[in-house]
Every structure is written in C-alpha cells, then in structure tokens.
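[1] model the following, please.
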Amino acid sequence: MTSQVRAAPNQDQFAAETDRFRRELLAHCYRMVGSAHDAEDLVQETYLRAWRSYAGFEGRASIRSWLYKIATNVCLTASKPRPIRMLPSGLTGPYDGPDRPPIPVPAGEVSWLEPLPDTWIAPQADDPAAVVVGRESLRLALIASLQHLSSRQRAILLLRDVLAFSAAETAQILDTTTAAVKSGLQRARARLDDLKLDLEPAELLEPTDQRARALLDGYIAAFERSDADLLEQVLRSDATLEATPFRDWQAGRVMCIHILDAYVLGTPGDWRMIPTTANAQPAAAVYHRDPAGVLRADGVVVLTATTTGVSQVIKFHDPTLVATFGFPKVLSR
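    Just a heads-up that it's a prediction; the model follows:
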C-alpha cells in the first residue's frame, strides 16, 4: 500500500472515517477496564489523540487497526495506576458462616466491576454498515475473568481471540514482536483455563429470547410482590447471588432465597424494577422506596438466564448506574 501523509486535518473527513468505529472501541475499552464510565472517558481520549495525529496517518494500516492501537495503549496506560475491578465471587468463596445480613466492604477497599448498557454499543438502525459488537464477548462472566489477567495479557487475548487480529497485527498494535504475542496469548489462555470458568454455557439464553424475558419478569415480580415463592420458580438449584459492595455471596437456590427473603425483599411495594439489558444479558433498573414513600434509584441487577432457569444474579448497588442506563433517579409512581 502506498503511504500518503495528509496535507491538513479535516474534521468532517476525520468523523466520516472514524465515527463508525466508536461503538466497538467503547466495547473494547470496557473489556479492558471493566467500567462503563471509565470506558467512555477512554474512548474520548482515544479520539482526541487520533485527531491530533490524524494529519500524520499514512495509511500503512487500516483506520480501524490504527484506532485500536491508540485505544489499546490508552487503556494500558490508564490501567497502570488503577486497581483491577472485581465482583464478590472474585474475592472469596461463597459465604457459609452464621446467618447474618451481608456486610459491605469499606468504601475504597475494592474497585467493583460495572455493567455496560447494551444501548451504548448497539448499532444505529440507520447504519447498516456499522460493525456489530460480539455480544458473547461482553458477558459479565468473561469481563470478570479478564480481571485475573495482567493488562497486557488482557489486551493480547482481546485483540487475538475476540477481535480476530492476526499475531502480526497485534504485535504492531502493541509495539512488540509476534513471538511475544504468541507467548502472551498462550499464558492468558492457560490462566483462564486454570480458573475453570464456564464462560459460554450451551444453555445460555439471549435476552431477546422469550424464555429469558419470562425469567426476568418472574424475578421482577418476586421483588415487587415480596414473594419468595416466585424466586423458587425462577432460580436454578445451583444459582448464585452476589451484590456489590458486599464481600459475601451465596451459592445454591436455598441460600439465595433465604438471604433475599430475610434481609432484602421487605414488603410488597418496596421495590420497583424496569426491564433492560446489560452485557448481552437480561437486566433491570432497580428502585427502592425510601421512608418518605419515594421510589429512588438503587442500582442495576443483571441475570444469567439459561434454559433451566436463572443461574446467576448480580446486583450492582450504585444509584448512579440507573441514570447511566437512561432511567430517572426517581419514579413518579
């Protein structure tokens, strides 16, 4: 390919060539850092750096790989001073001690993983040429498992196994050798194998599947009616329940229902949930009624729906996430 330095940067031309990759770059940054808010900031930084160097882009690589090079290095730089983001199940085993309400981890002690609204990475309806982000590569199980890798191993695994860049392309993006890429990929895969995580269970349901929506509706009804018996119909016998910012998490339907019934469900009307999707999974924006009777944003819950029921419930106790998903802070009814 003949290289040609651009005479001068042109904002319209830059937008025409780069904007169509924004959604997939957002997904890539999210996979790298595990935070929707951080990913959004990193994409902004990526485009700022791309614009600054756009005049010198010589076309030796595609616009897409050039942007991924910038985005990946932005993420690697940002990851150095930041602690990795975790879920409770990444900290310890399931709680099996004396019966007690979950105890929150002190603020600042752990950086928690965040869910990603599917609307952030969905292609625009009027843009058939937009690249569709692989939904399976955004599921919370994978995002959580990636946190166990070093940031560089994470980048190599994502570039090779998720984005299907060649070893040579990946080496160019990371300014390293092909041999280093192959070695890093081998170590990353081995580390994930050691974790023995079932990242893509065969019985997993897409959130658009009617069975997945029925499970979500059942979970929502159980909370809004304060009906533990409904949870019995929704959760699998081996279901797990975890919630940030609590260290304790539960394994098994009996334990999950006990904790929810004893300490969470309350009375009918205490909870209101609005269906949505996150990380290619059924989800809901959660509201809780305060002492004054006002339904205020409480967080987001994400379900892993399978053909035999809900296998995992993750509740993110962060009221700001509700606005991130496009819902109001307070419900009028």
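[2] contacts and neighbour counts: CA atoms only from here.
    Noted.
[3] show me where the stretch 1-150 of the chain has strands.
    Under the criterion DSSP state E, counting those that start in this stretch, strands of the stretch 1-150 of the chain are mapped to 85-86, 111-112.
[4] now the helices for the stretch 151-300 of the chain?
    Per DSSP state H, counting those that start in this stretch, the stretch 151-300 of the chain carries helices over the ranges 151-157, 167-174, 178-195, 210-224, 228-234, 253-263.
[5] okay if I get those helices as a markdown table plus mean neighbour count and distance to residue 35?
    Listed next are the helices of the stretch 151-300 of the chain as a markdown table, based on neighbours: other CA atoms under 10 Å; distance: least, CA to CA, whole Å:
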| stretch | mean neighbour count | distance to residue 35 |
| --- | --- | --- |
| helix 151-157 | 24 | 14 |
| helix 167-174 | 20 | 22 |
| helix 178-195 | 16 | 20 |
| helix 210-224 | 20 | 24 |
| helix 228-234 | 18 | 28 |
| helix 253-263 | 18 | 26 |
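[6] reformat the strands of the stretch 1-150 of the chain as TSV; add distance to residue 60.
    As requested, those are arranged in TSV below (distance: least, CA to CA, whole Å):
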stretch	distance to residue 60
strand 85-86	36
strand 111-112	39
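[7] quick revisit: quick one: which of the helices of the stretch 151-300 of the chain is nearest residue 11?
    helix 167-174 (24.4 Å; CA to CA).
[8] circling back: mind checking the helices of the stretch 151-300 of the chain for the one nearest to residue 87?
    Closest of the helices of the stretch 151-300 of the chain to residue 87 is helix 178-195, at 14.5 Å (criterion: CA to CA).
[9] and the contacts of that closest one?
    Residues from elsewhere that reach helix 178-195 (CA atoms under 8 Å, 6 or more residues apart in numbering): 145-146, 148-149, 153-154, 156-157, 160, 167-168, 170-171.
[10] quick one, it and helix 167-174 angle?
    For helix 178-195 against helix 167-174, the angle by axes from the mean of the first three to the mean of the last three CA atoms, to 10 degrees is 90 degrees.
[11] state the distance from the closest residue to residue 143 other than its chain neighbours to residue 317.
    Take residue 143 and drop its neighbours on the chain: the residue closest to it by CA to CA, 6 or more residues apart in numbering is residue 31, 5.9 Å away. In this view, residue 31 and residue 317 are 21 Å apart by CA to CA, to the nearest Å.
[12] then residue 179?
    43 Å.
[13] try residue 79
    24 Å.
[14] next up, the contacts around the nearest residue to residue 217 once chain neighbours are set aside.
    Take residue 217 and drop its neighbours on the chain: the residue closest to it by CA to CA, 6+ apart is residue 275, 7.9 Å away. Contact partners of residue 275, counting by CA under 8 Å, 6+ apart, are 216-217, 282-285.
[15] another for comparison:
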Amino acid sequence: MQDRFTAETERFRRELLAHCYRMIGSAQEAEDLVQETYLRAWRSYSGFEGRASIRSWLYKIATNVCLKALQPRPIRVLPSGLAGPYDGPDRPPRSVAPGEVSWLEPLPDAWIAPPAADPAAVAVERESLRLALIACLQHLPARQRAILILREVLAFSTAETAEILGTTTAAVKSGLQRARARLGELEAEPERLLAPTDHRARALLDAYIAAFERSDAGLLEQVLRTDAKLEATPFRDWQAGRTMCIHMLDAYVLGTPGDWRMIATAANGQPAAVVYHREADGALRADGVVVLAPTAAGVSHVIKFHNPALAATFGFPDVFAP
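    This next block holds a predicted model:
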C-alpha cells in the first residue's frame, strides 16, 4: 500500500508546497506543513474511498492543516505592512526587536518549479507567488485567504471549495466576494513584472549585483525606477522613491568595493540573489536574500531579507568561496 500511496500522491508535493506557502508566508513552515499533510494523508489513506479526486483530497488535508497552524499566529508582514515610507530626519533604518513582528519570507523557485515543458503552468505559478501578492494575502482572514487561493489560483469549483473547507457554497461565494474586495484595496493595480528568464530582467539583476559589489550608487540609479520602493526585514523603516532609496543605500549600506558579493538565483517567480557580506575576519558570510521586482522601465521594488539561514534554504553555503 505504501508504494501505491507514493505513486498516487507524490506528484502533488510541489504544488502543495506552493499552496501552503501562499497560506502561511514562510518557506520553511510550508515545508513542515506539507510533511504534516502527507503524514495525515498516509494515516487515513486506507479509508480514502475515491468520492473526490486524490488531488482535492490532499488539498482538503493541506488547507485544514494550514488553517489550524494559522490560528494562534500573527500574520507575516513586510515593513510596508507596518506603516508608510520613512520621511523623517536622516539616520540609519530602525530595526524591530526580535519576536516583535513575524516577517514574510521568500520561497526558492527551485522548490516549486513546474516542468519547464509547460510554459502556461510556469506563468500561472510565477504570477500567483509574487511577493507583493503573498504579502497582501496575509492580510486576509485565513478562511477568506483559503477561499481566494482555492478558487482563483487553483481553479477549484465553488462546490469543490465548499467540500474542502467543510462549508456551504453560499459561504464560499460570500467569502470570495469579500476577499476580492479586500485584495483590491491592498493591491489596486498589480504590476506587470518581467519573467526571471527575460533578458531584461537578468540584465537588471546583473546590474544590481554589480552596483553592490562595486559600491556604485550611480549604477543603482540606472537600475531603479523613479518610483522604486526599498524595504528590508527586520527594519521598520522603508523608502519610497529612487532618490530616497539610493541615499539610504549609499549612506548606510554600500560601503566600499568588495564588501558585498551576490549570487544570482530566483525566488517567488522573480529574479533574486543570495547576499554575502565581508566580516571583520575577511570572510564573506551569508547575509540573506534580496528579491527584485523587474519591469520594462526598471526595478520597481527591492526587498532584502536579512537572514543568513536563507543561504542554506536556497542551496548555497554559509561562507562564499570564490
């Protein structure tokens, strides 16, 4: 029975991971919730009677695992979810005390990438995992979040969604309407981002990396859009507008040539880089991950996640060795 269970369920693991990430906003937690989903599925597999598809049965388990996990937890946010952009006196950004805020985390594309032979699936997956969208989803009540994801991302019918959530079709329709309205308030005009594979997106990422490695604020000016936003966890302050972004980076971050090294990767369907910083002992140690929002007019949004453990999450070493 173990072999049959694996054959029937394992092919859904990547998409279930993406689903749990959309619900929870953390790659590591999503991975743990998928493990819990498969454990529960295995325990009840002998009683699975096939009245629903194996896929919808797994999504029912995964969604309810996520809803239970969300009950005692604060939502995960980005700095822009706490307050407006900083426009006070010139000073380094203020950090948030550990444990005060639960931060959103990036998701490596390699964890959930569908087969490259299906470009339509790639496009849908990429669009539904944009960091801006994931950040907005976290502000929806958990059940509304689940309804919106099941109906509009995963294309389950109203009846299937009601079955997955153990509710009525009327409740699903009402919840979807409220979720759409709230999402529209949070992200009124979703941006059209370039795919990470687009040569223009890669050129922007390469230029951003070069600007940091050379400590070149002038090159950053060519990369960022005039209305660009810059935010970084675990800092409360964030910047809006290219001038403010470059001033903060030039004054407090860029340092001198050689202080930074970055390795290109992809996260949330967007170009990204694993970041290393030169420490006092001369070693380049993992500093976190930066994710860019590339558009035809330049990078509109930069989000830096200051968490050295993310290097390992993305499959890179803790210390950069040329």
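[16] what TM-score do we get after superposing?
    TM-score of the superposed chains, computed with TM-score structural alignment, normalised by the length of the second structure, equals 0.97; 319 aligned residues with a CA RMSD of 1.2 Å.
[17] just to revisit the earlier point, of the helices of the stretch 151-300 of the first structure, which approaches residue 65 of the first structure most closely?
    Among those, the nearest to residue 65 of the first structure by CA to CA is helix 167-174 (7.3 Å).
[18] give the aligned range of that closest one in the second structure.
    Aligning helix 167-174 of the first structure against the second structure (TM-score structural alignment) gives residues 158-165.
[19] for stretch 60-76 of the first structure, same thing?
    So stretch 60-76 of the first structure sits over residues 51-67 in the second structure, by TM-score structural alignment.
[20] in that stretch, which residues are buried?
    54, 57-67 (16 or more other CA atoms under 10 Å).
[21] now intersect those residues with the helices, please.
    54, 57-67 (DSSP state H).
[22] and which of those is nearest residue 226 of the second structure?
    For those, the nearest to residue 226 of the second structure is residue 66 (38.8 Å; CA to CA).
[23] dump the residue contacts of the closest one.
    20, 23-24, 33.
[24] I'd like to know how far the aligned residue in the first structure for residue 211 of the second structure sits from residue 292 of the first structure.
    Matched to the first structure by TM-score structural alignment, residue 211 of the second structure sits across from residue 222. In this view, residue 222 of the first structure and residue 292 of the first structure are 23 Å apart by CA to CA.
[25] just give me the residue closest to the centre of the second structure.
    Centroid-nearest residue in the second structure, with CA atoms, centre = their mean: residue 106, separated by 3.8 Å.
[26] that one -> the first structure?
    So residue 106 of the second structure corresponds to residue 115, using TM-score structural alignment.
[27] then residue 146 of the second structure?
    In the first structure, residue 146 of the second structure lands on residue 155 (TM-score structural alignment).
[28] same deal with residue 7 of the second structure?
    Checking TM-score structural alignment: residue 7 of the second structure goes with residue 16.
[29] returning to what we had before: will you turn the helices of the stretch 151-300 of the first structure into TSV that also has distance to residue 122 of the first structure?
    Formatted as TSV, the helices of the stretch 151-300 of the first structure follow (distance: least, CA to CA, whole Å):
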stretch	distance to residue 122 of the first structure
helix 151-157	22
helix 167-174	25
helix 178-195	28
helix 210-224	19
helix 228-234	28
helix 253-263	33
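[30] returning to what we had before: the match of residue 146 of the second structure and residue 32 touch, don't they?
    Yes - judged on CA atoms under 8 Å, residue 155 of the first structure makes contact with residue 32 at a distance of 6.9 Å.
[31] quick one, what contacts the counterpart of residue 211 of the first structure in the second structure?
    Aligned counterpart of residue 211 of the first structure in the second structure: residue 200 (TM-score structural alignment). Residues counted as contacts of residue 200 of the second structure (CA under 8 Å, 6+ apart) are 194, 296.
[32] could you check how far residue 200 of the second structure is from residue 156 of the second structure?
    As judged by CA to CA, residue 200 of the second structure and residue 156 of the second structure stand 35 Å apart.
[33] repeat for residue 283 of the second structure
    50 Å.
[34] could you do residue 175 of the second structure as well?
    For residue 175 of the second structure, the distance to residue 156 of the second structure - CA to CA - is 14 Å.
[35] give me the spatial nearest neighbour of residue 141 of the first structure, chain neighbours excluded.
    Nearest to residue 141 of the first structure is residue 199, by CA to CA, 6+ apart, at 5.8 Å.
[36] neighbours around that neighbour, how many?
    Residue 199 of the first structure: 16 surrounding residues under other CA atoms under 10 Å.
[37] go on, residue 80 of the first structure?
    10.
[38] and what of residue 205 of the first structure?
    Residue 205 of the first structure: 22 neighbours (other CA under 10 Å).
[39] what is the neighbour count of the nearest residue to it once chain neighbours are set aside?
    Distance criterion CA to CA, 6+ apart; nearest residue to residue 205 of the first structure, sequence neighbours excluded, is residue 306 at 5.1 Å. Using other CA under 10 Å, residue 306 of the first structure has 20 neighbouring residues.
[40] same question for residue 309 of the first structure.
    By other CA under 10 Å, 25 other residues sit near residue 309 of the first structure.
[41] need the counterpart of it in the second structure.
    With TM-score structural alignment as the criterion, residue 309 of the first structure matches residue 298.
[42] dump the residue contacts of the nearest residue to that match once chain neighbours are set aside.
    Excluding the flanking residues, the one nearest residue 298 of the second structure by CA to CA, 6+ apart is residue 225, at 5.0 Å. Under the criterion of CA under 8 Å, 6+ apart, the neighbours of residue 225 of the second structure are 242, 297-300.
[43] how about a cut-off of 10 Å?
    241-243, 294-301 (CA atoms under 10 Å, 6 or more residues apart in numbering).
[44] how about residue 93 of the second structure?
    86, 231-232, 234-239, 248, 252.
[45] likewise residue 297 of the first structure?
    272-273, 285-289, 317-323, 327-331.
[46] what's the counterpart of it in the second structure?
    Counting by TM-score structural alignment, the partner of residue 297 of the first structure is residue 286.
[47] isn't residue 277 of the first structure up against residue 326?
    No - using CA atoms under 10 Å, residue 277 of the first structure makes no contact with residue 326, being 11.6 Å away.
[48] re earlier: mind telling me what the residue nearest to residue 298 of the second structure corresponds to in the first structure?
    Checking TM-score structural alignment: residue 225 of the second structure goes with residue 236.
[49] hmm, back to that, ok, the contacts of residue 66 of the second structure vs residue 14 of the second structure, which is closest?
    Using CA to CA as the measure, the one of these that approaches residue 14 of the second structure most closely is residue 20, at 10.0 Å.
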